[in-house]
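**Q** Here is my input; please provide its structure:
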Amino acid sequence: MKRETLKAPTQSELEILHVLWERGPSTVKDVHETLGASKPVGYTTVLKLLQIMTVKGTVTRNEHDRAHIYEAVLPAERTKRQLAGDMLQKVFGGSASELVLHALSGRKASHEEIEEIRRLLDEYERKLP
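**A** Below is the predicted model of the structure:
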């Protein structure tokens, strides 16, 4: 099965994707209001970004109603997994340990985060052949 290639979203596109993942299918107005709650952003900027994202295949647009409804094409986990995998290959030469070491050295992880990482590694290790 061929892996779909995800064009890396810009920071602004990722912010819109987060809104769509949290809210589900949304109008431009919904996305604009949600983003505007944390920082100033223009309605036409959100509209233009959603149009670009539609062309890129990152979101779909339902045009059945007067207010178009936008929806993320891929679920959050799949997008994050693919972006992380791409970064792992491009930046760290495929070395998962390099990625984790750099991520943890860049900022202090909480005790809870470290415990979650340990739990995930144990779970991952149990699934190995």
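
**Q** okay, CA-based contacts and neighbour counts for the rest of this
**A** Will do.

**Q** Which residue ranges of this protein form helices?
**A** Here the chain has its helices, by DSSP state H, at 11-23, 28-36, 43-56, 76-92, 96-106, 111-127.

**Q** Select, out of the ones you listed, the one closest to Arg66.
**A** Comparison of the helices of the chain against Arg66 by CA to CA identifies helix 28-36 as nearest, at 11.7 Å.

**Q** Second chain to compare with the first, below:
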Amino acid sequence: MLRDKSDIKPTEAELTLLNILWKMGPATVRQIHENVSQTQQTGYTTVLKILQIMHEKALVIRDESNRAHVYAPANSEVVTQSSLLKDLVLKAFGGSKSKLVMRALDDSTSKEEIEDIRKLLNELEQQS
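**A** This next block holds a predicted model:
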């Protein structure tokens, strides 16, 4: 059975590489490896293999016009975050966005964060 490509969610390792690509823009395996190596020990071939898998899953696109292939995210950060969030809301919170927000807003939420959330809610309310 063929799986819908929009259904594919990145793994933790894939998200690490996507976050690098969203910050850097299109990059070679070497550039991505150098960046990821600043925070964790990962071999070059491991990064290459993950990117190849991500390409098969249509999470990244690959420019093969040069000797060193250049990888770029197939979707924007916002699109990917929205997809992951929708999946989380459905699976962990029974489809309830308010349950997600209530769980996210715990005792560790700062006054500044609460004020930012208030502003966002006011903006959303004005748009309705």
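
**Q** What would you report as the TM-score here?
**A** The TM-score (TM-score structural alignment, normalised by the length of structure 2) is 0.91; 125 aligned residues with a CA RMSD of 1.6 Å.

**Q** Tell me which of the helices of structure 1 lies nearest to Asp65 of structure 1.
**A** That would be helix 28-36 among those, by CA to CA, at 12.8 Å.

**Q** residues in contact with the closest one?
**A** Applying CA atoms under 8 Å, 6 or more residues apart in numbering, the contact partners of helix 28-36 of structure 1 are 15-16, 19-20, 41-43, 46-47, 50, 68-70.

**Q** Kindly calculate the angle that it makes with helix 11-23.
**A** 110 degrees (axes from the mean of the first three to the mean of the last three CA atoms, to 10 degrees).

**Q** Helix 28-36 of structure 1 vs structure 2, average distance?
**A** Mean deviation of helix 28-36 of structure 1 relative to structure 2 after superposition (mean CA distance after the TM-score superposition for structure 1): 0.5 Å.

**Q** which part of structure 2 lines up with that helix?
**A** Alignment note (TM-score structural alignment): helix 28-36 of structure 1 is matched to residues 29-37 of structure 2.

**Q** circling back: Glu4 of structure 1: which of the helices of structure 1 is closest?
**A** Across the helices of structure 1, closest to Glu4 of structure 1 is helix 76-92 (CA to CA), at 9.3 Å.

**Q** And that closest one, what's buried?
**A** Taking 16 or more other CA atoms under 10 Å as the neighbour-count basis, helix 76-92 of structure 1 is seen to contain the buried residues Thr79, Gln82, Leu83, Asp86, Leu88, Phe92.

**Q** wouldn't the last one be in contact with His102 here?
**A** No: here Phe92 of structure 1 does not reach His102: they are 9.5 Å apart, not a contact under CA atoms under 8 Å.

**Q** and Val36 of structure 2, how many neighbours?
**A** 19 (other CA atoms under 10 Å).

**Q** ignore the last one, Val60 of structure 2
**A** There are 22 residues near Val60 of structure 2, going by other CA under 10 Å.

**Q** again with the one 4 residues further on
**A** For Glu64 of structure 2, the neighbour count with other CA under 10 Å is 10.

**Q** Met53 of structure 1 too?
**A** Using other CA under 10 Å: Met53 of structure 1 sits among 23 other residues.

**Q** which ones are touching the closest residue to it other than its chain neighbours?
**A** Once flanking residues are discounted, Met53 of structure 1 sits nearest to Val59: 5.7 Å by CA to CA, 6 or more residues apart in numbering. Counting by CA under 8 Å, 6+ apart, Val59 of structure 1 touches Leu50, Met53, Tyr70, Glu71, Ala72, Val73.

**Q** among the buried residues of helix 76-92 of structure 1, which two are most distant?
**A** Farthest-apart pair in the buried residues of helix 76-92 of structure 1 is Thr79 and Phe92; separation 18.8 Å (CA to CA).

**Q** Now distance to Ser110 of structure 1 too, for the buried residues of helix 76-92 of structure 1, in CSV please.
**A** Converted to CSV, the buried residues of helix 76-92 of structure 1 look like this (distance: CA to CA, whole Å):
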residue, distance to Ser110 of structure 1
Thr79, 25
Gln82, 25
Leu83, 24
Asp86, 26
Leu88, 23
Phe92, 24
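
**Q** Nothing else from me, thank you.
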